[in-house]
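Q: let's see this in three dimensions:
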Amino acid sequence: MRAVAMYGAATSLSALVVSALAVAPAGGTTTVDAESYGTTVAAERAAAAGISFGRCPKVEMLPAPVQCGTVKVPLDYASPSGPQISLTVSRVKASGKPAEHQGAFVYNPGGPGASSMYFPMAAQLPEWKRIAQAYDIVGYSPRGVGRSAPLSCQDPADFTKAPTLSPVHPSPSYKMERIAQAKAYAQGCASNAGPALRHYTSLNNARDLDVLRAALRQPRLTFMGASYGTYFGALYATLFPSHVRRMVFDSAVNPEPGRIWYRSNLNQSLAFEGRWADFRAWVAKHDRTYHLGATPEDVAMSYEQARARLALEPAGGTVGPGQLHAAFLRAAYHDDYWPLRAGALAEYLKGNEEPLVKQAAPRPEEAYEAENGNAVYTAVECNDAPWPTEWEVWDRDNSALARIAPFETWDNAWMNLPCAYWPAPRQQPLDVRTKLGALPPTLILAAERDAATPYEGALELARRLKGSALITEKDAGTHGIGGGNNQCVNAHLEKYLLYGVTPARRASCAPHPEPDPVSLERAAAEPKLPHVV
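A: Reported below is the predicted structural model:
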């Protein structure tokens, strides 16, 4: 799932630990049984140790009152007494009265490869104020991310080198170059991680979440996952339904096993074509501001003109067609980027490349984080499920798709191609599913035109998690809508987290207002909570 890669009546802890024990079949213990038992052992251990929160290390750049700590989890849950890794955790304590306190609220923004260490700072924002009064706001870095046993597959400087090409219809020679790069990247992951590589999986992310729950001394978990965070959140709900208190799935991945992850990425690329059309229609509507064309087709021509010019002479020496595409892909995730991107494109075509360079050029100071996030993304998705191993399959499927959805198809394929040559064993995806009554009511949030996680994924998740409620933002496409700029969505989210109340099954919200075209200076000055994309 490309996200250049932006997803807690209590019983006693001992009773929950006992309920998690798997009974081995008569023939002996399976790997699944061993991992289930290992999770129980690790959770017991974490509950006893807790988390010693204190001042955050400087590297996290988190100001007080945010506190940081760590929790140990097994590298391999089938061997819970074997090598351990430490996950970093952040927290802001609930600001309300003791009688209001509802425990810890854990958030994951997706990826795979994204951290939520920053998330406790959201407690200061108006959209989260009442929730932050009731809950300790908790973020963390999943395994492999940031300082949590960090994974790397290549030199960060090589990963962020620029300028790069981004051909919509690549030539045979270009395809051969990218195959060679994918093979080298997969081998780099194996060389750097060694035998640990196979343990970066969505199932282990779900198990880690249960150990984190225990370390926070929560009998049951209150969790919100966005994007990819909804997928391992759904795995958690399937594996540990009795451990769930409240769970929010914001912009849901389609959990149908046959779509994890090859088909999911093809569906995503198709959906991005529609979202790219939404952006172009908005720009055309504001042609008096941007002068990029009065129709979506004219806007597309302006964009292609910029691509062609950048291929000949990169802006600032670092922004080529590849960097241009990456910058505009963000606009397909979040429409609050629309004024900035349209303004930068307009300025570039008039001869002023500074805004485009400022928005699209790689930042050397972010190279480590970018490479690390991509390494974790690749390892998790490649390990999670079988992928086609014949280039002919990739070439056939993506060539056909690029004829109707050229905007994102091949870039998405190149990002995932290392999975064709992956050296670690592949898992079979878990069948996400719960019986009616096995899981407390959960809340699914989805924008109808979301491209990163197409809307059909929310419908499928609602079918599989019996008793879940779905809130749809109609005719909107922002990826990740909880705590955003739709007050109707936020009201449902707050009502659920504070009171456990959901609509019967379905509810709709009108779309949030489209962005206004504003000057680059004003748009750049508007503060926003960072998006993970």
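
Q: please count neighbours and contacts with C-alpha atoms only from this point.
A: OK.

Q: center of this protein - which residue?
A: G110 (2.2 Å; Cα atoms, centre = their mean).

Q: list the contacts for it?
A: A3, A5, M6, Y7, G225, A226, S227, Y228, G229, T230, V532 (Cα atoms under 8 Å, 6 or more residues apart in numbering).

Q: can you tell me the SS state at the residue nearest to G111 when sequence neighbours are not counted?
A: Spatial nearest neighbour of G111, chain neighbours left out: A5 (4.7 Å); criterion: Cα to Cα, 6 or more residues apart in numbering. What DSSP: H, G, I helix; E, B strand; the rest coil gives for A5 is coil.

Q: one more, so I can put them side by side:
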Amino acid sequence: MRTTPARHAAAAAALTLALTLCTAAAVTAAPAAAAAAPDAESAGADLAARRAASTGLAFRACPAVEALPGPVRCATLRVPLDYARPGGPQIALTVSRVPASRVGGAARQGALVHNPGGPGASGMYFPLLAGLPAWQRIAAAYDLVGYAPRGVGRSAPLSCQDPAARAAGPTQVPVRPSPAYKEQRRAAARAYARGCAERAGSALPYYTTLNNVRDLHVLRAALGEEKLTFAGASYGTYLGAVYATLHPGHVRRMVLDSAVNPDPARVWYRNNLDQAPGFERRWLDFRAWVARHHAAYGLGSTPAAVQASYERVRDAVARTPAGGNIGTGELHAAYLETAYRDEVWPERAEALAAFLRGDPDPLTGQAAPDPAAAGEAENATAVYTAVLCNDASWPADWATWDRDHTELARTAPFETWTNAFLNLPCASWPVRARQRPVAVGTRSARLPRLPRTLIVAAERDGATPYPGALELQRRLGTEAALVTEKGAGTHGVFGGRNDCVDRHVERYLLTGDTSGWRVTCAPHPEPAPVSLDDRAARAQGAVLPPVV
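A: Got it, this is the predicted structure:
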């Protein structure tokens, strides 16, 4: 369920994928997870949480490798690799924090913990948001706490291969994969899965959503919080929803932004199928916007005409890679980002226009692989793959994958096959016992009722389609409020893009109140096209900055 563009961009541009736990011994196939009852793991998590509450966290200056400025302080949290054996091997998770500023005399309300999604994304940067206008009142009341989940960054990092071995470009990805190309990708996926087992060894089964939830339970306790205040985006919404289901008595407030569909029957194979039509809608949104600004870009006055311009560029880089390293794989990865956030629409449109005028520099500046980011991208892909493959059963037979994606590609060709090949290692994943997805929202008589939560969603989100937000609200029940940004599709709604959405989230975090069970906000303004003056300046030699 890839839900961040950088991860998918890296994977889409490569023909092979990647996973390793640095200290693990190589094996040919990772064994099944320990056959302990769920209660044993729950008891282990509670024990680890009590220990963490007694020791706390020692925040100090952050290591240089984190590249975080002085106001941010860092700490290390030790958690069990296997919660069924809380006294067994431990792994270290990195944590970052900026204390509540209390500006304006605001009373401190505790720690706000953030997970940015993925899975595979690091939240270590989160405290830096304290300086942004949309976060200032929240940062006055809360310590902003970020962390790198298990496997990510310096938190027991996972990797499947040397990042230098990843394709540096160009890669050529066919629009309609032939049987021979599909076989190549199947072989690459099997090799990737074997690499994961060889490098991660017996640790491989323990990178799961359930263990991420247990880690969050321990982190809450280590921060000295009896109840968790949490903001999760994308996959972070699923993490938060599972936490609220398993630990309802330990939830204070929870913002779930760009919600994953938590239906166990859709975790994760069918959720990935659902993304294809979502991304197709967003690709249409981008092309329609470009068509409305034909006077600025000259790419066509209809979405179909803009598609034809894109195909001219794609055909050109298939024949002769732009800048020597931009093939169709890199091109697609760069333009997939238009489905995630419309802020990049002007520069992506201008890059196409410039290329067709004979200037490839803007395109190469935006689409070229960044060697300095190869390690991070490889690590993110590894964690994404491990968590999703471990979390649930996936079809093992290629016939199912081929049938489902062939059918989807007839109406949603933009992203279908790239997404399929990204997730294909799960078909041959070398962990025999997969997790069983939690039935989010299910509660027993011995547990308190589910806490009040706030879900935020964009109606045309492609990465986490809107029906998932409705399903999450249904499962969390009457205490879950939903704020919908109508007619918009940027992935990740809260945080400075839409004032109406931001007001609802801020009110909830500061007071616990919501404006109703379901409320709507008008869409944020569309981006303005690149001006003719800007285009002229760039034509004189300026290069658009690469997308990070």
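
Q: the top helix by length along structure 2 aligns to what range in structure 1?
A: Counting by DSSP state H, the longest helix found in structure 2 is helix 269-292. With TM-score structural alignment applied, helix 269-292 of structure 2 matches the range 262-285 in structure 1.

Q: what remains of the contacts of G110 of structure 1 once you look at structure 2?
A: Cross-checking the contacts of G110 of structure 1 against structure 2 gives A3, G225, A226, S227, Y228, G229, T230 as conserved contacts, using both residues aligned by TM-score structural alignment, their matches' Cα atoms under 8 Å.

Q: restricted to helices, list the residues you listed.
A: Reading helices off the kept ones among the contacts of G110 of structure 1 with DSSP H, I get Y228, G229, T230.

Q: who wins for most neighbours among these?
A: Y228 (32 neighbours; other Cα atoms under 10 Å).

Q: which residue in structure 2 aligns with that residue?
A: By TM-score structural alignment, Y228 of structure 1 lines up with Y235.

Q: just give the nearest non-adjacent residue to its match, would you?
A: G117 (4.3 Å).

Q: gap between that neighbour and A392 of structure 2?
A: Distance, G117 of structure 2 to A392 of structure 2, by Cα to Cα, to the nearest Å: 18 Å.

Q: hang on, W387 of structure 1 packs against L417?
A: No. Counting by Cα atoms under 8 Å, W387 of structure 1 sits too far from L417 to count as a contact (9.3 Å).

Q: of these two, which one has the most company?
A: Between W387 of structure 1 and L417, counted using other Cα under 10 Å, the more crowded position is L417 (26 against 22).

Q: could you find the closest non-adjacent residue to that one?
A: In space, L417 of structure 1 is closest to A182, 5.8 Å off (Cα to Cα, 6+ apart).

Q: which position in structure 2 pairs with the one you found?
A: By TM-score structural alignment, A182 of structure 1 lines up with A189.

Q: give me the secondary structure label for that match.
A: On the basis of three-state DSSP, A189 of structure 2 is classed as helix.

Q: and it, how many residues sit next to it?
A: A189 of structure 2: 25 neighbours (other Cα under 10 Å).

Q: would you check that T289 of structure 1 makes contact with D516?
A: No. T289 of structure 1 is beyond contact range of D516, at 10.4 Å (criterion: Cα under 8 Å).

Q: so for these two, which sits in the more crowded spot?
A: Just comparing T289 of structure 1 and D516: by other Cα under 10 Å the higher neighbour count belongs to T289, 16 against 12.

Q: nearest spatial neighbour of that one, chain-adjacent residues omitted?
A: Nearest to T289 of structure 1 is P517, by Cα to Cα, 6+ apart, at 7.1 Å.

Q: please say which position in structure 2 the one you found maps to.
A: Per TM-score structural alignment, P517 of structure 1 is aligned with P529.

Q: ok so, going back, what sits against the match of Y228 of structure 1?
A: Y235 of structure 2 neighbours (Cα under 8 Å, 6+ apart): M1, T3, P116, G117, G118, P119, A259, V260.

Q: ok, 10 Å please
A: The contact partners of Y235 of structure 2, by Cα atoms under 10 Å, 6 or more residues apart in numbering, come to 1-4, 115-121, 209, 241, 256-262, 384, 464.

Q: again, but for G278 of structure 2
A: Contacts of G278 of structure 2 (Cα under 10 Å, 6+ apart): A339, A412, E415, R460, D461, G462, A463, T464, P465, Y466, G489.

Q: rerun that using 8 Å as the cut-off
A: R460, D461, G462, A463, T464, P465.

Q: buried members of those into ChimeraX, please.
A: Remark: buried members of the contacts of G278 of structure 2, expressed as a ChimeraX selection using 16 or more other Cα atoms under 10 Å:
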select :460,461,462,463,464,465
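
Q: okay if I get the contacts of G278 of structure 2 as TSV plus distance to G151 of structure 2?
A: Listed next are the contacts of G278 of structure 2 as TSV, based on distance: Cα to Cα, whole Å:
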residue	distance to G151 of structure 2
R460	31
D461	27
G462	26
A463	22
T464	23
P465	27
